[in-house]
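1. Next input, structure requested:
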Amino acid sequence: MNQWKAYYKFIKPYRKWILLTLIIGMIKFTIPLTLPMIMKYVVDDLLTSSTLSVQEQMSQLVLILGGTLILFIIVRGPVEYFRQYFAQLITSRILFDLRNKLYAHLQKLSLRYYQNTKVGEAISRFINDVEQTKNIVEVGMMNIWLDMFTLLIVLGVMIYLNPMLALVSIAILPLYAIAVKILYKRLKQLSKDRSQALAGIQSYLHERIQGISVIRSFTLEKYDQQQFEGINGNFLNKAMAQTRWNAMTFAVINTLTDIAPILVIGYGGYRVIQGDLTLGTFVAFFGYLDRLYAPLRRLINSSTTLTQASASLDRVMELMNESYDIVDSPNAKTLEGPAKHIRFDHVYFKYNDQEDWILNDINLEIMAGETVAFVGMSGGGKSSLISLIPRFYDIQEGSLQVNGFDVRDLTQDSLRRSIGMVLQDNFLFSGSVQDNILLGNPHADNKEVIAAAIAANAHEFIMNLPNGYDTEIGERGVKLSGGQKQRLAIARVFLKNPDILILDEATSALDLESEHLIQQSLQDLSSNRTTLIVAHRLSTITHADVIVVLENGSITESGNHQHLIELGGSYARLYNVQNLDT
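-> Alright, predicted model coming up:
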């Protein structure tokens, strides 16, 4: 029930439009209901009349046909157009609002959620399941009410024409109710299973396309095809289970529906033969019978559609209700002034409660304008430590402060605006070179973009691209080399011009020549701002004011390069292993 309340929030702004659409729909559905009564009049009062002359019969028939054509062409046409238009407008607007809200929600979910969730699964809920929920409005809040309105009108007219024959017509309705109760009990779960299986295909496809180069380099095409056939086969099984149930449902419902006309023909024909019922009334009644069971069939189909939509709504709301790991506190402050001073005070951190500590009792003070480098073996906690500063994760114990404020007491927006990061895995978006650099500052002008590219030693290679800064780089920057992508990522940070600079293997994708070109740029960028560097290539951090050695989540050494070399500990061993000792 909670998911329905949550969904109603998206429907509420359009209640008046829904009501208007229902009124238009009532007019549209009422117009065809006049046909059987017209037929009754034509049969009883014209065709079988003994008091009217042929000329009078023809003139009245032409008059009736003219009025009917006006009703069905001039009136019904525009009414049908506006009913369809408003129905689609409302559902499209609701889906627009829902997707906007869902996307904003996805933006706020922590990195932990994305580490534990397949991208294709989230995309499937965002695209397929959201699209299915439109039937809750279109079918559940419009079509069902219009069909029920039609049923009531038809039943009223049928009772007016002949109460006993009307009772015969609806004699099978209890069987309908029993069939719906039995057959639709499993349909929601079958629909949910099908959606889950479809999400599995999308997740697998998304991941494999991203890693197609790995598949080809290991000649895994045949093996991967077999794996996909298994996942695709699972979807086929789920889809066929739902199809079989649907087919059985429609078979039962349609069989029950076909019984009613037979009963009416038998009983109505008997009454006409006995002279208790006029031929025109019998013809009109049979016409209304179709208009009784057509909306009834639609109501049964609507049950199927709504069951499937309800299953999709469950999946959408499961995503919508995913809690945020990182939230601003009620009294969160905006970080004012340049963010420069960072302090780790007895910080403990782990990604979840089942794991051991990733960081143990970290005590570190980084002064304004200092360059601090973090080194150590892989898995020592370097990347985890720097990801705490922009509050991608929250620590479990201790305090992490920026400018004297605990980061948990600052708004995420103001904190992250003051931090620029070049991560180990540089992600570029599809679009042009300029589009990607502008991510550093979407409001920058062309001159600022070019200046940032020049500072990152990227301008020269950009100008050699087919369309310069307007060159499309493909998904994830696939058309660029690793070094080119890295320099664009650095140019973004130049454009952002942050107070705190974090470089996580910022030159890892560069060859020695490119690295040499960019080191000076990074040093220029680091000047007059607090800089944190994670590096495996120790030659890139010998200039740092402080070098911190992390081993197994703990700080084992710290000092400048010369001090650590003289100390002869872990740093000195790493340095000598890389043959950097001159």
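2. switch to C-alpha atoms for all contacts and neighbour counts from now on
-> Fine.
3. burial count for Ile170?
-> Ile170: 16 surrounding residues under other Cα atoms under 10 Å.
4. so how far is the strand or helix carrying Leu289 off the chain centroid?
-> Remark: Leu289 resides in helix 279-320, with elements defined by DSSP states H and E. Its chain's C-alpha centre and that of helix 279-320 lie 29 Å apart, by Cα atoms, centre = their mean, to the nearest Å.
5. Which is the succeeding secondary structure element to it?
-> Counting by DSSP H and E, the next helix or strand C-terminal to helix 279-320 is strand 342-349.
6. List the buried residues for that following strand?
-> For strand 342-349, the buried set under the neighbour-count rule, 16 or more other Cα atoms under 10 Å, comprises 342-345, 347-349.
7. contacts for the next helix-or-strand element following it?
-> As assigned by DSSP H and E, the chain's next helix or strand after strand 342-349 is strand 359-366. The contact list for strand 359-366 (Cα atoms under 8 Å, 6 or more residues apart in numbering) reads 341-350, 372, 381, 384-385, 398, 530, 552-555.
8. Here is the second sequence; please produce its structure so I can put it next to the first one:
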Amino acid sequence: MRFPIKKFLSYYKPYKGQFMSVLACALLVSAITLIFPLLVRYITKQVLEGDLSAALGKVYWVGGLMLVLAALQNLGSYFVDYKGHEVGARMESDLRSELFAHMQKLSFDFYDKEKTGRLMSRITNDLLLLSELYHHGPEDYVRSLSRFFGALAILFFIHPPLTIAVLCFFPVLVFFALYFNKMLNKALMKNKERISDVNAQVEDSLSGIRVVQSFTGERMEIEKFERENARFLGSRKGTYKAEAIFYNSFEMLLQLITITVVILGSAHIVRHTLDLSDLITFLLYIGYMIEPIQRMTHMSTQLQEGVTGFQRFMEIINLKPSIASKPDAAPLASVEGEIEFRQVSFHYEGHTQRVLKHLSLRIHPGEYVALVGPSGAGKTTFCSLIPRFYDVTEGEVRVDGIDVRDLDLESLRKNVGVVQQDVYLFAGTVMDNIRYGNPEAADEDVVAAAVKANAHGFIMGLPHGYHSEIGQRGVKLSGGQKQRLSIARVFLKNPPIVIMDEATSALDNESESVVKQSLESLAQGRTTIVIAHRLSTIREAQRIVVLTEDGIAEQGTHDELMSFDGMYAKLYAKQF
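-> Okay, the predicted model is just below:
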């Protein structure tokens, strides 16, 4: 994948002023660092070899200058470390916010394929490494390159032939850097994939910890985790091997440079073309040249980790939602609630087998329709096409005579309420979870919605009433209580179209009775579609549609379908 350098640099824009001041300070710190050996050279070559009677005053003067420069250097380093890290943290926050906001827009088909743990790894680990590159990368390169070229210029000034001998090593250094950087990039990309797999395994196991412990599956989960952990360790070992070869090859070459300078410099002293003070200064500046090179070789890992992190970030950012509003999409206003399926066919991405085949059905405004049929007949898929959780493969789904693909997606979904079998409640209070249906609602409206959903009584029995914490996914509540909160959420949303997806199938008889009353209250005056396995809950439906893998087998009221003695009558007979 080609690295998008323009996009990468764009994240500096909001902090341009602060970032440039950090780089300016980094440059100042490097410049001050380069002055110290020159001051030492001045003392050893000029002051101590001249008139010693005046030497002490000059030494004190140079010492005072060194103290001032040291104070400036430390103040500059403090600013670079503090403000530089702050810029990096702010950019990381911006990147994380952008990535999370983009993930909220991606369609169901994306989440059908991706594991939550892998996505969490991209939001956390990858962006943390990327922020380190954003902060340390430019700052360290400015420091290192300025010190390197500054030292190189001074070395040429002190002794050009010796400097040229040192430069002969640099083509080899460049070759090593390019070769091993490519190897490290591949290794680090594999590391990120492996740690994502570890995160996915952890998320999967911990989310299902109640199932794990009830089936005594701890050993199995540990084995699965150990397998992913071992794969990650294997990828890290490969990276460490490449890093070890890379760094030690560099260290060997850098040591050869120092040895070369000592030998050739000593030879020049013997030939009287170089004096001892200049050789000492030369060796000091060689250290100043070698230290940036060492730093940059160690920075190569940081660079590669940041680059691969940004590439993985862009992989998600570049994904377009498969379902989005058209530029000229019309808002859904004054909803009557008519729903029509016209020759609708559908199959999931990656599957050739159709779930729905040329299905046509019209649901009138305010009608209460029940969908029944065997598992796998496409009942949930049928309902998912109305709010455009998925788009039809063929045909049209219309709401009030308008193709849902021509409607503004947000306005369409605001007018459709869904009560699911698998209720999802967020960590927080009862009030927070009901208000999710309408974030602008007043407390009184939340309470009114709970009353309509037959939830007010049990809520007031909780330790802190509506302000009681319910735990992640509502673990502190029973199935019936969670279901009533989800119904209250839809009451507060107050949509003209309501879809109930087997909302009572997992409940006991007592809870089912209470929830059934809540659902019937919710259905009043709205177009309602109910998916039901328990046929006793939909006897009063205005129309019952029997859906099979081949399409609609029959439809009518309960009494009409019983008189037909067809599929519905057989399903009913099995249950009763």
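9. Pull the contacting residues for the aligned residue in the first structure for His456 of the second structure.
-> Under the alignment (TM-score structural alignment), His456 of the second structure pairs with His459 in the first structure. Contacts here follow Cα under 8 Å, 6+ apart; on that basis His459 of the first structure touches 450, 453.
10. Also Leu173 of the second structure?
-> Leu173 of the second structure makes contacts with 250, 253, as judged by Cα under 8 Å, 6+ apart.
11. before we move on, what about the one 10 residues further on?
-> Neighbour list for Met183 of the second structure: Ala242 [criterion: Cα under 8 Å, 6+ apart].
12. Which stretches in the stretch 1-150 of the second structure count as helices?
-> Taking DSSP state H, counting those that start in this stretch, the helices of the stretch 1-150 of the second structure run over residues 5-10, 16-41, 55-105, 108-113, 116-121, 127-158.
13. can you tell me the mean distance of the fifth one from the first structure after alignment?
-> Averaged over the aligned pairs, helix 116-121 of the second structure sits 1.2 Å from the first structure after superposition, using mean Cα distance after the TM-score superposition for the first structure.
14. residue in the first structure matching Leu535 of the second structure?
-> Under the alignment (TM-score structural alignment), Leu535 of the second structure maps onto Leu538 of the first structure.
15. Against Thr507 of the first structure, how distant is its match?
-> Separation of Leu538 of the first structure from Thr507 of the first structure (Cα to Cα, to the nearest Å) stands at 12 Å.
16. so how far is His346 of the first structure from the aligned residue in the first structure for Glu394 of the second structure?
-> Matched to the first structure by TM-score structural alignment, Glu394 of the second structure sits across from Glu397. Remark: distance between Glu397 of the first structure and His346 of the first structure (Cα to Cα) = 7 Å.
17. Which stretch among the helices of the stretch 1-150 of the second structure is buried most, on average?
-> Among the helices of the stretch 1-150 of the second structure, helix 127-158 has the highest mean neighbour count (mean count of other Cα atoms under 10 Å), at a mean of 20.
18. what's the average distance of it to the first structure?
-> On superposition with the first structure, the mean distance recorded for helix 127-158 of the second structure (mean Cα distance after the TM-score superposition for the first structure) is 2.1 Å.
19. Who's the closest spatial neighbour of Pro494 of the first structure, skipping the chain neighbours?
-> Just so we're on the same page, residue 494 of the first structure is Phe rather than Pro. Ala452 (5.3 Å; Cα to Cα, 6 or more residues apart in numbering).
20. Let me know the helix or strand that that neighbour is in.
-> With the criterion set as DSSP H and E, the secondary-structure element containing Ala452 of the first structure is helix 446-455.
21. How about the contacts made by the aligned partner of Asn560 of the first structure in the second structure?
-> The alignment partner of Asn560 of the first structure in the second structure, by TM-score structural alignment, is Thr557. For Thr557 of the second structure, the contact set (Cα under 8 Å, 6+ apart) comprises 539, 541-544.
22. just the residues you listed now: which is nearest Glu114 of the second structure?
-> The closest of the contacts of Thr557 of the second structure to Glu114 of the second structure turns out to be Ile544 (Cα to Cα; 35.9 Å).
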